[in-house]
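A.B. asks: Sharing a model that was predicted from the sequence below.
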Amino acid sequence: MAIKQLTPTLSVTAQLTPADIAQAAAMGFRAILCNRPDGEGADQPTAGEMGAAARAAGLDFAYVPAVAGALTDADAIAMRAALDSLPGPVLAYCRSGARAETLAEMAGALVRQDAAHYDVVIVGGGSAGIATAASIVKRRRGIRLAIIEPSEAHYYQPGWTMVGAGVFDSGFTRREEARLIPRGVTWIKASASAFLPDEKQVVLHDDRRVSYGVLIVCPGVKLDWNAIPGLSEALGNDGVTSNYRYDLAPYTNRLVKQFKGGRALFTQPPMPIKCAGAPQKAMYLSCHRWEKAGMLGNCDVQFHTAGAVLFGVPAYVPALMDYVRRYGINLNFGSKLVEIDGPSKTAIFEQADGDSVRRVAERFDMIHVVPPQMAPDFIRHSPLAAASGFVEVDEATLRHPRYPDIYALGDACSASNAKTMAAARKQAPVVAVNALAALDGQPPVAIYDGYGSCPLTVEAGKIVLAEFGYGGKLMPSFPNWLIDGTRPSRLSWLLKDTILPPVYWNGMLKGREWMVKPCLIGAQS
């Protein structure tokens, strides 16, 4: 199937068959448009057959037949109407593809590629981007909304801790991006490279431009694996692993399962990082497996954190310290991983020693590494960036302080909340209603309270459910008699193991705002 891309949202190709539809869906197309009249060729499938195949694959379908060599203004008007109604990207076809391209040009679809305009543009098709898009389209039908996202795969990243622990299969955390883009939303399968806020445009990696009425920025964080010399080369070999990568979480599981004793190191880089409890989660679940296997006494487990405390919210530290003592974990505060040699199984740390810093070499049999994290380069070097490099926002409204038509959420925004999926879930409806207000020329109408959640998996079957907002204020979702978040709970494990994954796939990404309805300004207690 030879495809010619005309714009970010429209491509053309030669005659398709029903068998081609699944491939088109897998490539990210959201709709099929037929420009070839039925009966033009003896062996061509009918529009009815093609429409049925498209709908079976979850794609929209339109039939705009036009006679080759005799295209009319009426054909162009029908083509324009179809393109306006179909979710993008659209794949149009005829006998050779030429007629579809000509019709697109007649319909005005082939204007300069940098002039594509949408009411709302979302940069980032991860958890935050799709959840926000879903909330917006549920509130306003017919809105022209586009998501800029280059990846074909979408991941439920909170599940990678469970993959590393042998609880989830890695495939359970992965789905096709095309299947998650909300209906009616155009997917621009590209990377953003720059922002021109004064012109209200986003520049794509190939210099195309997309203009907007309101911009929402949520591309996530950059995991800087190369910031630690030797790490990129060592990952996946010689006992070096990380649950922060889809392909490595299964390796964590194998290492822990096969471990027969020795030195196991777990690292945490300087903040901010996404899911600040994840470095510890990997350690506690590993220790619990070794404890059950009767070999914990043969393990020298060390936690090296660049921070000065075990967890940033003091209320949860006593419960965590109980497990540190139970598992015999050696805590090393102010200890930052700066180099690793996989073949020699040696890790180099910089450790604070009074006013000086010393380098310490530690041998290991296995090491779980969390990489340094920062805002993506195109964010850090943009006019949207705060001093931290993340998108500058007002912590309550999540609106940019200098560009009132720009909002940000998720891991890439500068708000001081914990960078967790739970935070993005709470932020998405707030940004959705505020973005619609901005589109209507109104000020923000909802506020975000800094809520984030970190289910700390202290053993298989028990979790310390940390829930807190700005300033470390405890913000439990459940009454204390049901779940005391400061103590390990089996019910909290059930929440993470069984309840949260379907809430993510079937709730958050579908715009269902269970327990996260936006708090309107003036309505907060």
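C.D. replies: Looks like it arrived, so ask away.

A.B. asks: okay, CA-based contacts and neighbour counts for the rest of this
C.D. replies: Will do.

A.B. asks: Tell me how far the biggest helix by length in the chain lies from the chain's centre.
C.D. replies: What stands out as the longest helix in the chain, according to DSSP state H, is helix 421-439. Distance of helix 421-439 from its chain centroid, counting by CA atoms, centre = their mean, to the nearest Å, is 15 Å.

A.B. asks: could you show me where the helices are in the stretch 201-350 of the chain, in order?
C.D. replies: 231-234, 249-258, 278-292, 317-327 (DSSP state H, counting those that start in this stretch).

A.B. asks: looking at those helices, which is buried most?
C.D. replies: Comparing the helices of the stretch 201-350 of the chain by mean neighbour count (mean count of other CA atoms under 10 Å), helix 278-292 comes out on top with a mean of 22.

A.B. asks: picking up where we left off before, which residues are in contact with whichever helix or strand comes after the longest helix of the chain?
C.D. replies: Counting by DSSP states H and E, the next helix or strand C-terminal to helix 421-439 is strand 446-447. Residues from elsewhere that reach strand 446-447 (CA atoms under 8 Å, 6 or more residues apart in numbering): 396-398, 430-431, 433-434, 518-521.

A.B. asks: Tell me who's in contact with I483.
C.D. replies: Contacts of I483 (CA under 8 Å, 6+ apart): 489, 491-492.

A.B. asks: rewinding a little: buried only: go through the contacts of strand 446-447 for me.
C.D. replies: 396-398, 430-431, 433-434, 518-519 (16 or more other CA atoms under 10 Å).

A.B. asks: take a look at this one as well, against the first:
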Amino acid sequence: MKSKYSVLIIGGGTAGIMTAAQLLKKDSSLSIGIIDPADTHYYQPAWTLVGAGTYNFDDTAKPMKELIPNGAEWIQDYATGFDADKNLVKTKNSGEISYDYLIVAPGLVMDLKQIEGLESALDKGVVCSNYTDSKHTWEVLKNFKGGNAIFTQPTTPIKCGGAPQKIAYLAADYFRKNNIDSEVVFATPGSVLLGVDEINETLKKVVDRYGIHFKRFYAPVKIDADKKIVTFKYVGEDKSELKANNKIKEKISGETIEMPFDMLHLAPPQAAPKFIRESNLVNKEGWLDVNINSLQHNSYPNIFGLGDVAALPTAKTGAAIRKQVPVVIENLMFLMNNKPASNTDYQGYSSCPLVTGYGKMVLAEFDYENNFTPDPKLKQMLIFDSSKEHWRLWMLKKYGLPYLYWNKMMKGEDV
């Protein structure tokens, strides 16, 4: 292992691998190190389908050693801190590693302590999450005999913001197909299903079709796994819509709502990794402080950040990374040639494949302004309005996107 690299990358996830692979295609002589302790790399977008019993979990995993690009060095270790003034990254076992340029892309972590009772309840009994154990979600779904099936998400940013409702739609479809008497609830701290108008209109029809109880401004604060009660705090300004629903046996006291459950799926609260949060590289919310268009750090010009850890006001998805990486690559090349990082092309593109049932999907593509920005290439699949449910979009989700991920994105090819 070298002690200094031209480009040092923290994170062997989607962002780190893509960046390394594309950099080496531009300049194979670069000395590139990738710090990541994990043995296995996961294609996490498929975990929604695993949780609904329609994708094999083992197919979402590949050994990390198979994905490290030829020409890059894998430093299988934990990054623990920075001395950005001296161009150093501190590690658990490998000492200090220096760099000319640093790419910070370690993703995010689950922060279970933010919801009381979550840590002891999660992935046991009928409390589940596709974010942490999608196989357990499928077991809970199969064993559900009826009653309240609650789906919720936290107040923090989360990876793939649509995932908590995707599994709600798949579960509702599964219950209907299997004649299971259920009250499906989707409770969110937000005000809408999705902030893109065209997609939101479609999702409202999906909610109506399944008879899902949509609860706005519901922030989960406590889980009592023994009593099977989830407690929410109402975070909306207008309290007039806060009315107990007898069908789901809500109990309301002031801004506090208690809801019994027979199944509970949630996205856990999420945060930047601890070594990032405790560094001087973050904004006041604890996310990596980068320019939202160039992805260059706002204080250290030889540092870039992308992916889930970056403080970008858009959805944290692999599709977003696909558009971020080329901007970072070009800006790095500018710096290496003594030019300013002048590429400001990243306008917040992200994409959320919203599965709305078995064999149905809509595709939300949008920018920082929540403008609907569908890819023209979809017309090649005979999809002329991706804001509407389509079986071809389901095929894209289940077969097309995993293929593109493993065979194109992870190999540094343009997609």
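C.D. replies: The structure has been received and is ready for your questions. In this text, all values refer to a predicted model and were calculated from it rather than measured experimentally.

A.B. asks: would a markdown table of the buried ones among the contacts of strand 446-447 of structure 1 with distance to L223 of structure 1 be doable?
C.D. replies: Shown next, in a markdown table, are those (distance: CA to CA, whole Å):
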| residue | distance to L223 of structure 1 |
| --- | --- |
| A396 | 27 |
| T397 | 27 |
| L398 | 23 |
| V430 | 27 |
| V431 | 25 |
| V433 | 30 |
| N434 | 29 |
| P518 | 30 |
| C519 | 32 |
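
A.B. asks: Of the residues you listed, which is the nearest to E362 of structure 1?
C.D. replies: E362 of structure 1 has its nearest neighbour among these in L398, at 42.6 Å by CA to CA.

A.B. asks: After alignment, which residue of structure 2 pairs with R325 of structure 1?
C.D. replies: Aligned by TM-score structural alignment, R325 of structure 1 pairs with D208 of structure 2.

A.B. asks: Pull out the buried residues from the longest helix of structure 1.
C.D. replies: 421-439.

A.B. asks: same check, this time on stretch 236-245 of structure 1
C.D. replies: Buried-residue list, stretch 236-245 of structure 1, by 16+ other CA under 10 Å: 236, 238-244.

A.B. asks: ok, Y156 of structure 1 - contacts?
C.D. replies: 173-174, 501, 504.

A.B. asks: residues contacting the spatially most central residue of structure 1?
C.D. replies: Nearest to the geometric centre of structure 1 sits G126, at 2.7 Å (CA atoms, centre = their mean). With contact set as CA under 8 Å, 6+ apart, G126 of structure 1 has these partners: 154-155, 218-220.

A.B. asks: Leaving out chain neighbours, which residue sits closest to the counterpart of I167 of structure 2 in structure 1?
C.D. replies: Correspondence of I167 of structure 2 to structure 1, assessed by TM-score structural alignment: A282. Using CA to CA, 6 or more residues apart in numbering and skipping residues adjacent in sequence, the residue nearest A282 of structure 1 is T161, 6.3 Å away.

A.B. asks: Checking the one you found next. Helix, strand or coil?
C.D. replies: Recorded secondary structure, T161 of structure 1: helix (DSSP: H, G, I helix; E, B strand; the rest coil).

A.B. asks: Go ahead and confirm it touches G277.
C.D. replies: No. Between T161 of structure 1 and G277 there is no contact under CA atoms under 8 Å: 10.3 Å.

A.B. asks: Verify the contact between A52 of structure 2 and A172 for me.
C.D. replies: No. Using CA under 8 Å, A52 of structure 2 makes no contact with A172, being 10.5 Å away.

A.B. asks: Figure out how far stretch 484-497 of structure 1 is from the centre of its chain.
C.D. replies: The answer for stretch 484-497 of structure 1 is 24 Å, by CA atoms, centre = their mean.

A.B. asks: Trace it over to structure 2 and give me the residue numbers.
C.D. replies: So stretch 484-497 of structure 1 sits over residues 385-398 in structure 2, by TM-score structural alignment.

A.B. asks: Just the terminal-to-terminal distance for that stretch.
C.D. replies: Distance across stretch 385-398 of structure 2, first residue to last, is 19 Å (CA to CA, to the nearest Å).

A.B. asks: Understood, closing this out.
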